[in-house]
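Enquirer: Build me a model from this:
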Amino acid sequence: MERRVGEILEQLEGIIAARKAASTERSYTSQLLAGGVPKISKKVTEEAGELVEAAATESDERVVAEAADLFYHALVLLACRGLTLEQVETTLAGRFGMSGLEEKAARSSAS
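Expert: A predicted model of the protein is given here:
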């Protein structure tokens, strides 16, 4: 069965939303959400560091596993804030057609 890119992330986003609504103590996701932005942010920072470290010294499989961990925790952080993958996708889509330097300058001037 072939999947389109992003399908699993959308499914994961739905599971995270269900855990947020159910708030069961037996769920790691629910425990993260109960800890709020500070707890989830700490995990995102940790996972980002692990990804960078793996990229420098470990196998491709380990890098992919760490990237998956980072994506998961980033989705939990978005859910905690009431934000969606669709919003991230819209932002990324809006960046097409301009160079990275132009995009960065546009963000800086908007701040």
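
Enquirer: from here on, contacts and neighbour counts on C-alpha atoms
Expert: OK.

Enquirer: And the longest helix along the chain, what does it pack against?
Expert: Counting residues, the longest helix in the chain under DSSP state H turns out to be helix 28-57. Helices and strands touching helix 28-57, by 3 or more CA pairs under 8 Å, 6 or more residues apart in numbering; DSSP states H and E, are helix 7-22, helix 60-80.

Enquirer: Here is the second sequence; please produce its structure so I can put it next to the first one:
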Amino acid sequence: MTDAAPATAAPSSTDSLARLAEVIASRRGGDPDRSYVARLFHKGTDTILKKVGEEATEVVIAAKDGDPAKIVYEVADLWFHSIVALAQFGLTPAQVIAELERREGLSGLAEFASRPR
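Expert: Next up, the predicted model:
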């Protein structure tokens, strides 16, 4: 046994997403000349959704190129802009995580079949 203090747990990815969502939400109503996120909110839903689409395309291109660092970089951009889109609709990453947890352990085919049509 040692006298060393126990290691503190590293923050979870859900903590990081929650912190990012808080920062993004705090930019709503901010000065669009001083904040990229405030500018996105100021320009509105169509601009935000266009950015999500652009970033999704960049993820596909990075994956086709097969460069792991580029894939991570582009997925980070996609997640960021997706969180902006969530905020635009009054939603949070926690709600997406809850949905993923709901699906956990379900067969993908069974989950797909249970979706409303």
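
Enquirer: which one of the helices and strands packed on helix 28-57 of structure 1 is the most hemmed in?
Expert: For the helices and strands packed on helix 28-57 of structure 1, the largest average neighbour count (mean count of other CA atoms under 10 Å) is found in helix 60-80, namely a mean of 19.

Enquirer: Where in structure 2 does that one fall?
Expert: With TM-score structural alignment applied, helix 60-80 of structure 1 matches the range 68-88 in structure 2.

Enquirer: Mean distance between that stretch and structure 1 after superposition?
Expert: Here the mean offset of stretch 68-88 of structure 2 against structure 1 after fitting is 0.4 Å, by mean CA distance after the TM-score superposition for structure 1.

Enquirer: List of residues touching that stretch?
Expert: With contact meaning CA atoms under 8 Å, 6 or more residues apart in numbering, stretch 68-88 of structure 2 is reached by 21, 24-25, 37, 41, 45, 48-49, 51-52, 55-56, 58-59, 62-63, 92-93.

Enquirer: what's the spacing between whichever residue in structure 1 pairs up with residue 102 of structure 2 and residue 110 of structure 1?
Expert: Superposed on structure 1 with TM-score structural alignment, residue 102 of structure 2 falls opposite residue 94. Going from residue 94 of structure 1 to residue 110 of structure 1 by CA to CA, to the nearest Å gives 15 Å.

Enquirer: Those two: which is more packed in?
Expert: Regarding residue 94 of structure 1 and residue 110, a neighbour count based on other CA atoms under 10 Å identifies residue 94 as having more, with 11 against 7.

Enquirer: before we move on, the earlier item: dump the helices and strands packed on helix 28-57 of structure 1 to a markdown table, plus distance to residue 90 of structure 1.
Expert: Shown next, in a markdown table, are the helices and strands packed on helix 28-57 of structure 1 (distance: least, CA to CA, whole Å):
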| stretch | distance to residue 90 of structure 1 |
| --- | --- |
| helix 7-22 | 14 |
| helix 60-80 | 14 |
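
Enquirer: How many residues are close by the closest residue to residue 28 of structure 2 other than its chain neighbours?
Expert: The spatial neighbour of residue 28 of structure 2 that comes closest, neighbours along the chain excluded (CA to CA, 6 or more residues apart in numbering), is residue 38 at 5.5 Å. Number of residues near residue 38 of structure 2 (other CA under 10 Å) recorded here: 21.

Enquirer: List the residues that contact residue 38 of structure 2.
Expert: With contact set as CA under 8 Å, 6+ apart, residue 38 of structure 2 has these partners: 27, 28, 29, 30, 31, 32.
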